[in-house]
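Enquirer: here is a sequence together with a model predicted from it:
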Amino acid sequence: MAAAMLPSSPPPVSPSLAAALTRELPAGTRLRAYHLSSPPTRCDPLFSPPPGQRGEKTYLESHFLGVTTTSSTTTTPPSPTSPPATSETFILALEVQIYTTTHLTTIFISKADSTGYAPPHPRGASSPLRGIARAFIAHLVRHRRRPHVPLVVSLFARASEQYLFPGSVRNAGKHVSDDRQLIRWWCRVLDPLVASPPTTTTPNFANGSASAVNGSITPAVTAYLLIPGIDSISPFLPPSSRGRWVAGHPLLTLNATPPAPPRCLIPHFPDDPKARFLDELDAELRGSDRGVGDSPSKKGSGAWRSVRSLDQFWDAMACRQECAAGRVVGFLWVVFGVEGEGREGMSSPDAAAARRAPRTPRREVKTKRKRKGVLAGPITPRTPRIKMSDEDAVARRPARSKYYYWPETGRGEIVLVAEKYRKATERLLTGDYGTREQAVIATGQWSAWIYGL
């Protein structure tokens, strides 16, 4: 990364991401970016299946972007024989999860945090952190588009003193936004994706493979903002962008058709306020005639007793602890429709239903009790199956299937299996970023651990 990566950096981020990040930096600013990711891995369905249907086969791909700056660790003036020692310090980190099925790609922005140690920017210029976040999201959108498959960027904005950098709240230079400021910040991050959508070069999939390139496409894009308990979204949007945002949600068009119960329309993201409410409502479906592990979709209508519609769900969310008592939570979506489909068609439930792949209905199969046979004959030993290393498992993962698209240009500089990726993000939470000296130590320990894998 010419202007944004240190000359002595480890394996750099992809050239396209490096160029995008560099464009967001003031002239002369030099930062280092760490981009980690995991390969697409089978996970639980993001949406609950409608009654009598199987849950959709879903894959999860995780991404982590950490951006660091450098500072001198010596107080003596440098000389030709003793150059100044420098150390890295985290200034920003984002964690993103990508869920894919045959009919939908969901980019969920899970966490974002800063330390307050970013270098000062020119007077009158905005902080580069917002541009870095926007460039990273646009990079993922650009490399995860699939033909005839809509893509949605989703997040919830809820203020917290610290998400990824323990102790950073003690740094007086860190600006901790309140709920309303954070919603405005994310609207400013995402709005350029609506005003000027990332031009996407998508593969031409045939029978689950990509054999050719269709060319560049610019899909119709619509942004949504919903704040439980607040009707007007205008105060949260940049003045020039208010015509590009819709007050509401796109959930009716993203998953199941409208006749499905509300629980099948709402995605279940980790550490999401509405996901916790979903779990509480699902407890209503586990009556005395069902076990805790039984799926509510196997019997009955799969509808909650207390909440009968999406409107009732959001009205009830306004009374939840996360959205009441002076707290505000914003739910944001940016929906990239299918190429050639207008904004009206993209928002139509009928169009969404037409795009959906048919699901396999459940069939009750009565199993017959089999007679136990007596084993006889010679015993033939099996050749032991050699366990593949993590690197071999990643290398053998196909880059595309009908469920996901995993191009090399959209992967991290380091690709880790899901378990190692989880350990890498957990390792970040063991550091202390209360002072610059502590942040330098924590950043150095994390980067050394990452490249020691």
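Expert: The structure has been received and is ready for your questions. Since the model is a prediction, treat every value here as computed from it, not as a measurement.

Enquirer: when you work out contacts or count neighbours from here on, use the C-alpha atoms and nothing else.
Expert: Fine.

Enquirer: now do stretch 145-157: distance from first to last residue.
Expert: 24 Å (CA to CA, to the nearest Å).

Enquirer: what's in contact with that stretch?
Expert: 102-110, 141, 179, 182-183, 186, 200-205, 272, 329-339, 355, 405 (CA atoms under 8 Å, 6 or more residues apart in numbering).

Enquirer: pasting the second one now:
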Amino acid sequence: MSAQIPSLRSYLTDALSTLPGSSQLDLYTLITPTRKHTSLFPYTSLPTSSRAKILQQEILILVSQSPIDPNRAVFVSGIEAVLYTIPSNAASILYISKVDSTGQTVEGCGSPTGPLVKAFIDYFIRPETRPTRNVRVQLFARAQSQYIFPDSSLHSGKRVLTDVKLCWWWKDVLTTVVRRQGLDRVDDPKAEVTERKCYYLFPGLSQVEADRMLSYAGGVDKVAPPTGNRPIWTYGHPYSTTHTPLYSALNSPPELATDSNDTDIFDLIPTFSDDPKARFLVELAATSKRPEASYTGGNGDGPPLKKRQRSERLPSPSPPQTISQADPGIDEAAVSSSPESTKQMRSAVTAEEFWERMGFRQECTLNAVTGFFIVDLFDPSPLSHHPSATTTSEHLPDKAPLSHSTTTTIPVPMLARISSSLQNLDFGSTERAIEATKVLTESIKGLCGGLSGEGENEGGSFYKEHVVASIVLHNPPRLAKFHKQESGTNGGTGGQVNTAVSAPVNMLQVRKKKRPAAS
């Protein structure tokens, strides 16, 4: 009998139970059901009949902490992410859009942000819990004072990371997670063989400049050449190869050449919300030889949309986005799939030129360093020889990859309402943060209280069984040498600020040579 696959909620709960100190953590796991998504590759050259079905799930993770007193609970960490699944190609993309913290952790306890993010990513790349055989983790690191918790930057306990420190933190987090996955494979000889490829790119900077800044931010040992099971990082991107989630690794179309100069970037580079490369793709699509392709800018201030005649070949629009996951100004109704327009749509810009020009984009060069991070994990064995090949192709299209059941998820409008309520709260001080936490937790409980799910105990509820998980910690306190606090940004954050009390310094006085006595 095969072991039961842990849910994301239980996996994160186990990871947070090892935090130091004595406190109570409440973990809120909110996931929407899978639904069809058509804007991940909106300008692909493939005709509609040949396009793979793409499914989407939104994820919101919140963690509150209190000194064993529920009336003093404060949200301290949060993650927003989107999981895109392509069942026919056994591929999925995890896009981490936001990570934030309030800096209001209980004294003597560690911040849960770092362990939470590591466990979250680890869940999606481990062979036994990953949604598909091939997984790609993507994020865009851009330093900001706050993203999930409004006014949290006003609190004195929050340490906002600089742009370079943020990029170093993300590279270190991903290195730790990927290395851990590799060590598990070494310990288990029967584990699946998984290829690992890690990429990082700072637009406008060379590798020498990027590595030098990272060494100053976190220490030379963090960017040293890989040893043992440390992953090998490539300064660049994976979009110059035919390995893309849009195509099966074994059934790539003949028009997708192995030469990166002949590869269409619209088939390789996905578009996410609040993503500078997605906005650049929209501009490239608008300037192609397609006068009927209308678009709007990322801020909604582009030219007015042109009315088009209805066509059966047009892709159906995807459902409304949640958690600020609106598509970056893409007018799906303007994307034609006729062979003539597809040929015109093929971009004259290669992948290398695309990223070179990204270095001149204002979003990537406005007095701050930004970073793109991609981690690829894929099984090189043929799909037909994989033990879960049948399950992957038949099970995933109709089931939620995260929960393995649509009855453990919450409706999309409900998650949108929770996210909207969160943006109207105030975390600028401890008292206001406590009140904001009470308001949001009561809102989540009230909205989820009427839902029902599988596996509920007698007298239980969907809210207690699938949404919230309480963790009471009685662990040794955290050492006072370093004080860790994470701050918020698009794509994640984290850091370590040294607050150790300096040792007393003995000031040596200058020894004066005695002058000989006068005779």
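Expert: Arrived safely. Note that this is a predicted model, so its numbers are computed, not measured.

Enquirer: hmm, back to that, of the contacts of stretch 145-157 of the first structure, buried ones?
Expert: 102-110, 141, 179, 182-183, 186, 200-203, 205, 272, 329-339, 355, 405 (16 or more other CA atoms under 10 Å).

Enquirer: strands - which of these land there?
Expert: Among these, DSSP state E puts 105-110, 200-203, 205, 330-336 in strands.

Enquirer: which stretches of the stretch 301-450 of the second structure form helices?
Expert: In the stretch 301-450 of the second structure, the helices defined using DSSP state H, counting those that start in this stretch lie at 339-345, 351-358, 362-365, 389-395, 412-423, 430-448.

Enquirer: between those, which one is closest to Gly114 of the second structure.
Expert: helix 430-448 (20.7 Å; CA to CA).

Enquirer: list the contacts of the closest one.
Expert: In contact with helix 430-448 of the second structure (CA under 8 Å, 6+ apart) are residues 64, 71-75, 104, 155, 410, 414, 418, 421-422, 425-427, 462-463.

Enquirer: that helix to helix 412-423, inter-axis angle?
Expert: On the basis of axes from the mean of the first three to the mean of the last three CA atoms, to 10 degrees, helix 430-448 of the second structure is oriented at 170 degrees to helix 412-423.

Enquirer: quick check: the helix or strand that helix 430-448 of the second structure is followed by aligns to which part of the first structure?
Expert: For helix 430-448 of the second structure, the following helix or strand on the C-terminal side (DSSP states H and E) is helix 462. Counting by TM-score structural alignment, helix 462 of the second structure falls onto no part of the first structure.

Enquirer: determine how far the helix or strand following helix 462 of the second structure lies from the middle of the whole chain.
Expert: Next in sequence after helix 462 of the second structure, counting helices and strands by DSSP H and E, comes strand 468-474. Relative to the chain's own centre, strand 468-474 of the second structure is displaced by 25 Å; criterion: CA atoms, centre = their mean, to the nearest Å.

Enquirer: which residues in the first structure form strands?
Expert: 32-37, 41-43, 58-72, 86-100, 105-114, 151-157, 200-206, 209-217, 221-226, 245-247, 330-336, 414-415.

Enquirer: quick one, which of the ones you listed is nearest to Ser288 of the first structure?
Expert: Nearest to Ser288 of the first structure, of these and by CA to CA, is strand 41-43 at 28.9 Å.
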